[in-house]
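**Q** predicted model follows, preceded by the sequence.
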Amino acid sequence: MAKTVLEVKNLKMYYFTNRGVVRAVDDISFELRKGEVLGLAGESGCGKSSLGFTLMGMPTPPGKIVDGSIKIDGREIVGLPEDVLRREIRWQKISMIFQGAMNALNPVYTVGYQMIEPLIYHKGMEKEEALDVAQKYLELVGLDPEIVYRYPHELSGGMKQRVIIATALLMNPSVVIADEPTTALDVIVQAQIINLMKKLKKELGLSMIFITHDLSILAEISDRVAIMYAGKIVEIGDSEKIYYEPAHPYTQKLLAAIPRLHEDVDRLEFIPGQPPNLINPPKGCRFHPRCPYAMDVCREQEPGMKEIDKDHYAACWLL
């Protein structure tokens, strides 16, 4: 079995707001293996991006990690001082492809200036050497090396996204988190970015967490899929198992809401209601107010993860 590069156990990250404590990441556990792509899917507001930033050791204020463990290459990072995280962990061990490339790139600096900063800071490279490395990575993602001398506004959306991908790979991290890297791109560019990610996974052996709400994209790239709902992972397993034999009612409803080309479907499914308020989530299973199969036990007790098949787990009292 492939080496485990990321191990997350009972992770909790809450936002401490004036209105109350938002349980955005609530008791999450999973592993990521070397060379594997783990897809993370769920509705908007379920905690996907919050989990991504938490794994980087940089939850958005007023968020704080309140419990749990994050081990990257066997090293515990929860509790490490900020200067150690910045110097030894971020970008070197774990990096992130941010959602919305234009927001991640500073418009007043050239692409090269922004790309070489981590190389100079972490590796002690001279400017010219760092620029050479940046140009090689731009070529790797299918861009002209001369783009290092351009400003972000001179690039298209797809080109900016490729720059962000190249920047995330510069330090050869063990884990890459891709936070909805195809959002706001047109369908053609989306396909190009997905093909690029598959190519990089094959050539570099990337271990990646791919965050999206689009299950059809995950079908293209993921080895395993985790489904999040209201701050919790409700199902996780091999992508084929998740797509062909979904066990949790939420996963079943999500998949039934996707149009299919080669199947006659009278109408698409939908999930009634809306995700719960995570300041005061429902007692028991958090999905029970929207679940067509809810029983009395669902309203009173929270279900634990049950193994349905090899490496296929779901949290539901029906199982």
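**A** Cool, the structure landed. Keep in mind the model is a prediction, meaning the values are calculated, not measured.
**Q** make it CA atoms for all contacts and neighbour counts henceforth
**A** Noted.
**Q** check which helix or strand the residue nearest to Y243 when sequence neighbours are not counted maps to.
**A** Here the nearest residue to Y243 in space, its sequence neighbours aside, is L255; by C-alpha to C-alpha, 6 or more residues apart in numbering that works out to 7.3 Å. Using DSSP states H and E, L255 maps to helix 249-256.
**Q** what does R286 give?
**A** Short version, using DSSP H and E: R286 is in no helix or strand.
**Q** so it sits right up against P276, yeah?
**A** Yes. R286 is within contact range of P276, at 7.4 Å (criterion: C-alpha atoms under 8 Å).
**Q** of those two, who's got more company?
**A** R286 (23 against 18; other C-alpha atoms under 10 Å).
**Q** list the contacts of the residue positioned nearest the centre of the chain.
**A** Among the residues of the chain, the one closest to the centroid is I211, at 3.2 Å (C-alpha atoms, centre = their mean). By C-alpha atoms under 8 Å, 6 or more residues apart in numbering, I211 lies in contact with 39-41, 48-49, 177-180.
**Q** let's have those residues in JSON lines, adding distance to V111, neighbour count and secondary structure.
**A** JSON lines is the format used below for the contacts of I211 (distance: C-alpha to C-alpha, whole Å; neighbours: other C-alpha atoms under 10 Å; DSSP: H, G, I helix; E, B strand; the rest coil):
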{"residue": "G39", "distance to V111": "29", "neighbour count": "26", "secondary structure": "strand"}
{"residue": "L40", "distance to V111": "29", "neighbour count": "28", "secondary structure": "strand"}
{"residue": "A41", "distance to V111": "31", "neighbour count": "25", "secondary structure": "strand"}
{"residue": "K48", "distance to V111": "28", "neighbour count": "29", "secondary structure": "helix"}
{"residue": "S49", "distance to V111": "25", "neighbour count": "24", "secondary structure": "helix"}
{"residue": "I177", "distance to V111": "21", "neighbour count": "24", "secondary structure": "strand"}
{"residue": "A178", "distance to V111": "20", "neighbour count": "24", "secondary structure": "strand"}
{"residue": "D179", "distance to V111": "20", "neighbour count": "21", "secondary structure": "strand"}
{"residue": "E180", "distance to V111": "21", "neighbour count": "20", "secondary structure": "coil"}
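**Q** okay, one more to line up with it:
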Amino acid sequence: MAKNILEVRNLKMYYFTNRGMVRAVDDISFDLKKGEVLGLAGESGCGKSSLGFTLMGMPTPPGKIVDGSIKIDGREIVGLPEDVLRKEIRWQKISMIFQGAMNALNPVYTVGYQMIEPLVLHKGMSKDEALDRAQKYLELVGLDPEIVYRYPHELSGGMKQRVIIASALLLEPDVVIADEPTTALDVVVQAQIINLMKKLKKDLGLSMIFITHDLSILAEISDKVAIMYAGKIIEIGDSEKIYYEPAHPYTQKLLASIPRLHEDVEKLEFIPGQPPNLINPPKGCRFHPRCPYAMDVCKEQEPELKEIDKDHYAACWLL
């Protein structure tokens, strides 16, 4: 049985703003096994990207990790000094494919210059060695090695995204976080990027957290799916269980909003209302103001994430 490469326990990361404390990541726990892909889905603003940056040990200011544990390959990273995180953890143990490839590359430097910097700093390689490795990784993601000599503005959106993927893999990290890597790309390029990620998972044995709001994309790549709502994971389990036997009303509604190719669906559903303000979230279950099955207990007590089937957990009083 594959061992856990990432273990997250009771993780809390809040943004401390002038208007109050935003509970963006609020008491989250999960495991990621070696070679496994965890899909993380939910509406915009539910805390998916905040969780990704928190796992990197770099929550966006004014965010701070308040409580909890993050262990990568058995090593606790919460509380490590910033210089240790930079030298030993980020990009070497855990890396990130950023959401906006258009903005992640510096327009005034060549692609090669930006790719070799971590190799020179972290691995002590010469520039020629680093450039050679960068070219190999560009080939790995289906790009011409000569792209190292080009500037970002000379590349298409899909090519930039592949450069970002290659950069995230350069130091051979244990875990890769892909934060909506197909955003702003057309459907053909989206399919190419998804197929590339599946190939890299198979060839390199990557452990990956794939963040998106598009459940149809997750069906293609994920072994396990976690559904986030208002800073919490409200359902997590094997991807087939989540897609065929969704337990939480929120997951059911999300899936019912997606068109199906091989099923007759009379009408697509939607979720009324909007996600709660995380400065002052609702008492009890955070989904209860929008839930068609809300009971009195839902408005008073917060449900715990409990196992409802083998390796299938959900937080709902209906269960």
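**A** That came through, no problem. Because the structure is predicted, anything quoted here is derived from the model rather than measured.
**Q** superposed on structure 2, where does the helix holding L255 of structure 1 end up, distance-wise?
**A** By mean C-alpha distance after the TM-score superposition for structure 1, the fitted helix 249-256 of structure 1 averages 0.2 Å away from its aligned residues in structure 2.
**Q** what's that helix aligned against in structure 2?
**A** Counting by sequence alignment, helix 249-256 of structure 1 pairs with residues 249-256 of structure 2.
**Q** go ahead and confirm L200 of structure 2 touches L206.
**A** Yes. With contacts counted by C-alpha under 8 Å, L200 of structure 2 reaches L206, the gap being 6.8 Å.
**Q** compare the two (neighbour count), which wins?
**A** L206 (23 against 15).
**Q** with adjacent residues omitted, what lies nearest to the more buried one?
**A** Leaving out its chain neighbours, the residue that sits closest to L206 of structure 2 by C-alpha to C-alpha, 6+ apart is G35, at 5.0 Å.
**Q** how about the secondary structure of the one you found?
**A** The three-state label given to G35 of structure 2 by DSSP: H, G, I helix; E, B strand; the rest coil is coil.
**Q** give me the number of residues near the residue mapped onto it from structure 1?
**A** Taking sequence alignment, the alignment pairs G35 of structure 2 with G35 from structure 1. A count of nearby residues for G35 of structure 1, using other C-alpha under 10 Å, gives 20.
**Q** what of G74 of structure 2?
**A** So G74 of structure 2, with other C-alpha under 10 Å, has 11 neighbours.
**Q** so who does it touch?
**A** The contact partners of G74 of structure 2, taken as C-alpha under 8 Å, 6+ apart, are 5-7.
**Q** please enumerate residues in contact with the top helix by length along structure 1?
**A** In structure 1, with assignment by DSSP state H, the single longest helix is helix 187-204. Surrounding helix 187-204 of structure 1, the residues in contact under the criterion C-alpha under 8 Å, 6+ apart are 35, 141, 158, 162, 181-182, 206-207, 217, 220-221.
**Q** try stretch 108-123 of structure 1
**A** By C-alpha under 8 Å, 6+ apart, the list of residues contacting stretch 108-123 of structure 1 reads 87, 91, 105-106, 125-127, 130-131, 134, 147-152, 163, 167, 170-171.
**Q** again with stretch 269-287 of structure 1
**A** Applying C-alpha under 8 Å, 6+ apart, the external contacts of stretch 269-287 of structure 1 come out as 19-24, 45-46, 229-231, 250, 253-254, 256-257, 289-290, 297-303, 316.
**Q** in helices, which of these appear?
**A** Per DSSP H, those map to helices at 250, 253-254, 256, 297-300.
**Q** list the buried residues of stretch 258-265 of structure 2.
**A** When burial is assessed from 16 or more other C-alpha atoms under 10 Å, stretch 258-265 of structure 2 yields no buried residues.
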